[in-house]
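Novice: just the structure for this:
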Amino acid sequence: MANPDQLANSLRTRHIMMISLGGMVGAGFFIGAASAILKAGPAVFISYIISGLIVYLVNLSIRDLALDGGPDGGSFMKQIRTHLGERVGFIAGWAYWLTWVVVLGAEVLFGAELLQPYIHLPIVTLEILILIVMTAVNLMSVKGYGEFEYWFSLIKLLAIGVFVAVALWALGRGFFGWGPQVPVMHNILGYGGFHPKGWMAVIAVVPTIFFSMNGSEIVTVAALESEDPDGNIVRITRTIAVRIGGFFLISIALILALRPWTTLDPSQSPFLFVLRQIGVPYVDTFVWAVIVTAVLSSLNSAIYVTSRILFEMAEHKDAPAFFLKVDEKTQLPRRSVIACFIGGVIVVLASTLSRDEIFFVMLSLTGTLMLFNNLLIVLARMKMDAKNQFAPRLACFLLAITFGSMFLVPSTVSQALMGAAAIVIIGIAAYFHNRRLEA
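Specialist: From the prediction side, this is the model:
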């Protein structure tokens, strides 16, 4: 019989490696890249490098924390608690949980909007139905989550691979005289130069890009339920530079090379736009299917990680002990999974009842909370080891620059302030919570 107090270790290395490869590629990248390009021009490539460097450095810190903690060291959230204290652990846990519950709800909304033209149900009914289906996947077994995420990630990787192959073919046919030549340098430099919007614009779009890359840390939580936690975390970290370069940088470079950046539509996927211009048949259906897959993948992972973080917080008395119950057969924290489902329903209903007020406030919190949790990961790494401080210090500097750049754009100033206010409120709750435990 399974240990009733322990989660399963049924994820295989193939699950972990595929999740690590495709997990950081969400719908935001397939759609949101056009907006970033239009705001910064071709110099957005530098913005992607900066954002990718931050993600890489934070993941190095996660690796070091995991190896220091050993097989029983828990997730990066537990390591924050170990090195920065119980109160900070409370703040980090609830800030992270709140972030991903809101993301979970937002993915449900977006997925329903994509599916409604084909599934003729009221939008709220469709939203709840999507949430029920993906929650059911997470209630089957941890292997069920891993298997679904394996195939979701594979589809996303194949989609990027197809795009890169077609884009290189479009460039190559002109170079070798098999077709029209693409004016690469003119497309990149012919519309105001490399940085037509100025260098401040390059910095200003970093938060948006960084947020679209977030989620790479989820696989380190999943690795704890695998057959080789430490080994898998090391393997994941080794590939992150390749993932950032291969998925984000090459794709953006090809988009910039193939079409004038000024012709992009911020409301449309730049991948769809470029493939249409090349003349690829059935491209609308192809890109739609990929984006739906990316949404379901993000939703699947959001349910998974929020339930595990809630379970871990319950272990440390930061959440009710009710959430510690593990199903004896599947070794799943079913109550935590269902609680996250309820959280997603609340976000969906908030969007339905007050999209421009309550839901907007919820969504506005997530960016600052993501930055805050990344900062705590790096600070925990610095506290863990007084030596080898260059990488975490550089990460702290870049995270501070990213937060500061949110004040360069009017639309993100309110997000920064509301996120900071949420951290203060959670901090006050942590203070009274700790006093109650100590009484």
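
Novice: can we go C-alpha only for contacts and neighbour counts from here?
Specialist: OK.

Novice: count the residues that sit near L437.
Specialist: Counted with other Cα atoms under 10 Å, residues neighbouring L437 total 9.

Novice: relative to F152, how far out is it?
Specialist: With the distance defined as Cα to Cα, to the nearest Å, L437 ends up 42 Å from F152.

Novice: again, but for D228
Specialist: In terms of Cα to Cα, D228 sits 22 Å off from F152.

Novice: between those two, which one's more packed in?
Specialist: F152 (24 against 16).

Novice: list the contacts for the more buried one?
Specialist: 22, 293-294, 296-297 (Cα atoms under 8 Å, 6 or more residues apart in numbering).

Novice: do V58 as well
Specialist: 374, 377-378, 392, 395.

Novice: could the contacts of F152 go into TSV alongside distance to L114 and neighbour count?
Specialist: TSV is the format used below for the contacts of F152 (distance: Cα to Cα, whole Å; neighbours: other Cα atoms under 10 Å):
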residue	distance to L114	neighbour count
G22	21	24
T293	11	21
A294	12	27
L296	11	25
S297	14	28
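
Novice: out of those residues, which sit inside helices?
Specialist: Judged by DSSP state H, the contacts of F152 include 22, 293-294, 296-297 as members of helices.

Novice: so which two of the residues you listed are the farthest from each other?
Specialist: Maximum pairwise distance in the ones in helices among the contacts of F152, criterion Cα to Cα, is 12.6 Å, between G22 and L296.

Novice: helix, strand, or coil at whatever residue is furthest in space from the centre of the chain?
Specialist: Distance from the C-alpha centroid of the chain, by Cα atoms, centre = their mean, peaks at G177 (41.3 Å). Classification of G177 using DSSP: H, G, I helix; E, B strand; the rest coil returns coil.

Novice: please give the structure of this sequence too, so both can be compared:
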Amino acid sequence: MSSQSTLAPNETPPEGDGLKAGLKNRHLSMIAIGGVIGAGLFVGSGSGIAAAGPAILVSYALVGAMVVLVMRMLGEMAAARPSSGSFSAYADQALGRWAGFSIGWLYWFFWVVVLAVEATAGATILNGWIPAVPQWAWALIVMVVLTVVNLAAVGSYGEFEFWFAGIKVVAIGAFVIIGLLAVFGVLPGSDNPGAGFGHLTDAGGFFPKGPGAILTGVLMVVFSFMGSEIVTLAAGESEDPQKAVTRATNSVIWRIGIFYLGSIFVVLTLLPWNDPSITKDGSYVAALNSIGIPHAGQVMDVIVLTAVLSCLNSGLYTASRMAFSLGQRGDAPKAFARTTSRGVPRTAILGSVVFGFLAVWFNYQWPDTVFNFLLNSSGAVALFVWLVICFTQLRMRGMILREQPEKLVVKMWLFPYLTWATIAMISFVLVYMLTDDAGREQVLLSLLVAVFVVAFALVRDRVQKRAVKD
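Specialist: Coordinates of the predicted model:
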């Protein structure tokens, strides 16, 4: 399937024939599975456990439920109308041009900042292994390599992601199985006493910091779930988009259940939540050490590096496809909508990676000022995206039923009640973030950037309408 351009007749057409169906079913399956496993799960979970104790499981369950509902809504729209612009294109159709423009650019901004974060994280690990190469050089190397991968063909991105996401999936699956064997004391040679479920309550109960800590935990884990929606963008370049989206949407529950709840549950049953090693070494390294796995730190470094490179690869792919879609709709420079003969949106990729390089440079030059502003001003964008998906689905359901009822193969449960309930949940999280020092800065700065982008979009629409009338 190739994407059809929606450029105005007087604009320069794309060089190629649009995006190509270069992603195979196995690519889409692994992108869907690996999309929910970010480096944040490995790196940030220790802080969440320290803040909420075993109750962090409830935090993960609440956010996981929210993501499942959002993905169900997005799956409903993406199965009916596959698009490389995903929710941005749907917002354009259902809410108005300003909405598609605004959320598309905000999402692009989010991912190009993520490029800098992940490149720096990967460079830190690589610099620890080979100190002779400076950290900034490692960041440059990983960005260049993954840019080349994405420029080659969409199949190159899919193949890279298939193997790197596969490593993440196998690693967490093995961790859960080995960990559970140790928990019940049946793992041969394990150093862990195998306390069963005792550690969930033996250090101050299941709610050692009080039930309110669940909400603190929600704020700490919510952003580690970003990336679930990538499969709906990638589906536009697959051989059977409807089948790919349907399968990914239906499997999101067990993916979150195993990879997030399952792995954190194992950590909390292997060690008391207040064990100092969880924050000192990281939750997964501490758990592996408690079993007696040799070189646990080095093993986890390899897995985290894999997760970082996978996230970087997907971030560049996602940002470029969103830029491509914006270019198609006339909401970005028309060059972004051009593709090579291989169906690669080269200009959109290069435009995204240039900003990513710039953000990496800001991180090394002004980490506490310019880069901190970029980080915080994109921090709440994930929640804005989820809100827009909810409001879009409320309108899009009726449009699909009127125009293509046979395409409604994935349906949101208990529509519209669960959609409104999800809107309420996301809104509550945003409001609650205002009571948290770090969260408050993220929400306010992200809101400031969002208001600027929306205002620009509305003024632009008005100017364009006047020009048409004149």
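
Novice: so what number do they get for TM-score?
Specialist: The TM-score (TM-score structural alignment, normalised by the length of the first structure) is 0.95; 436 aligned residues with a Cα RMSD of 2.0 Å.

Novice: quick revisit: in helices, which of the contacts of V58 of the first structure fall?
Specialist: Checking those against DSSP H, those in helices are 374, 377-378, 392, 395.

Novice: make CSV from those residues and add neighbour count and distance to L258 of the first structure to it.
Specialist: Formatted as CSV, those follow (neighbours: other Cα atoms under 10 Å; distance: Cα to Cα, whole Å):
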residue, neighbour count, distance to L258 of the first structure
N374, 26, 35
I377, 27, 39
V378, 26, 38
P392, 22, 37
A395, 23, 33
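
Novice: of all these, which comes closest to L224 of the first structure?
Specialist: For these, the nearest to L224 of the first structure is I377 (17.1 Å; Cα to Cα).

Novice: surely the closest one and D64 touch.
Specialist: No: assessed by Cα atoms under 8 Å, I377 of the first structure is found out of contact with D64, at 10.3 Å.

Novice: wait, doesn't L430 of the second structure sit right on V443?
Specialist: Yes: counting by Cα under 8 Å, L430 of the second structure touches V443, with 7.0 Å between them.

Novice: which neighbours do the two share?
Specialist: Contacts common to L430 of the second structure and V443, judged by Cα under 8 Å, 6+ apart, are A380.

Novice: more neighbours: which of those two?
Specialist: Using other Cα under 10 Å as the criterion, L430 of the second structure and V443 rank with V443 on top: 24 against 20.

Novice: the second structure: which residue goes with A43 of the first structure?
Specialist: Residue correspondence to the second structure (TM-score structural alignment): A43 of the first structure is matched to A55.

Novice: try L379 of the first structure
Specialist: Match for L379 of the first structure (TM-score structural alignment): F391.

Novice: can you count the residues close to that match?
Specialist: 17.

Novice: which residues touch it?
Specialist: I423.

Novice: and the most centrally placed residue in the second structure, how far from N313 of the second structure?
Specialist: The residue lying closest to the centre of the second structure (Cα atoms, centre = their mean) is G227, at 1.8 Å. According to Cα to Cα, G227 of the second structure stands 12 Å off from N313 of the second structure.

Novice: what of G53 of the second structure?
Specialist: 33 Å.

Novice: more neighbours, the two?
Specialist: G53 (28 against 25).

Novice: once you drop chain neighbours, what's closest to that one?
Specialist: Using Cα to Cα, 6 or more residues apart in numbering and skipping residues adjacent in sequence, the residue nearest G53 of the second structure is W273, 5.4 Å away.

Novice: counterpart of the one you found over in the first structure?
Specialist: By TM-score structural alignment, W273 of the second structure lines up with W261.

Novice: likewise A348 of the second structure?
Specialist: Checking TM-score structural alignment: A348 of the second structure goes with S336.

Novice: any idea how far Y304 of the first structure is from that match?
Specialist: Following Cα to Cα, the distance that separates S336 of the first structure from Y304 of the first structure is 9 Å.

Novice: what does M384 of the first structure give?
Specialist: Taking Cα to Cα, one finds M384 of the first structure at 28 Å from Y304 of the first structure.

Novice: of those two, which one has the most company?
Specialist: Per other Cα under 10 Å, whichever of M384 of the first structure and Y304 has more neighbours is Y304, with 26 against 18.

Novice: which SSE is immediately downstream of the helix or strand containing that one?
Specialist: Secondary structure assignment for Y304 of the first structure, by DSSP states H and E: helix 283-315. Using DSSP H and E, the next helix or strand after helix 283-315 of the first structure towards the C-terminus is helix 334-354.

Novice: how big is the offset of that next one relative to the second structure?
Specialist: Following superposition, helix 334-354 of the first structure is found to deviate from the second structure by 0.7 Å on average (mean Cα distance after the TM-score superposition for the first structure).

Novice: and that helix, how far out from the chain middle?
Specialist: 19 Å (Cα atoms, centre = their mean, to the nearest Å).

Novice: list of residues touching that helix?
Specialist: By Cα under 8 Å, 6+ apart, the list of residues contacting helix 334-354 of the first structure reads 101-102, 104-106, 108-109, 124, 127-128, 131-132, 135, 138-139, 303-304, 306-308, 310-311, 322-327, 358-359.

Novice: please list only the buried members of these.
Specialist: Buried subset of these (neighbour count, 16 or more other Cα atoms under 10 Å): 101-102, 104-106, 108-109, 124, 127-128, 131, 135, 138-139, 303-304, 306-308, 310-311, 323-327, 358-359.

Novice: all strands of the second structure, in order?
Specialist: Ranges of strands in the second structure, per DSSP state E: none exist.

Novice: out of everything not next to it in sequence, what's closest to the aligned partner of L67 of the first structure in the second structure?
Specialist: Using TM-score structural alignment as the criterion, L67 of the first structure maps onto A79 of the second structure. In this structure, A79 of the second structure finds its nearest non-sequential neighbour in Q242, 4.5 Å apart by Cα to Cα, 6+ apart.

Novice: surely the one you found touches E76?
Specialist: No: using Cα under 8 Å, Q242 of the second structure and E76 do not qualify as a contacting pair, with a distance of 9.7 Å.

Novice: the more surrounded of the two?
Specialist: E76 (25 against 22).

Novice: give me the number of residues near the aligned partner of Y284 of the second structure in the first structure?
Specialist: Mapped onto the first structure by TM-score structural alignment, Y284 of the second structure lines up with F271. Residues lying near F271 of the first structure (other Cα under 10 Å) number 25.

Novice: same deal with E438 of the first structure?
Specialist: 7.

Novice: again, but for S88 of the second structure
Specialist: 28.

Novice: next up, the contacts around it.
Specialist: Counting by Cα under 8 Å, 6+ apart, S88 of the second structure has contacts 99-101, 103-104, 322.

Novice: that one matches what in the first structure?
Specialist: In the first structure, S88 of the second structure lands on M77 (TM-score structural alignment).
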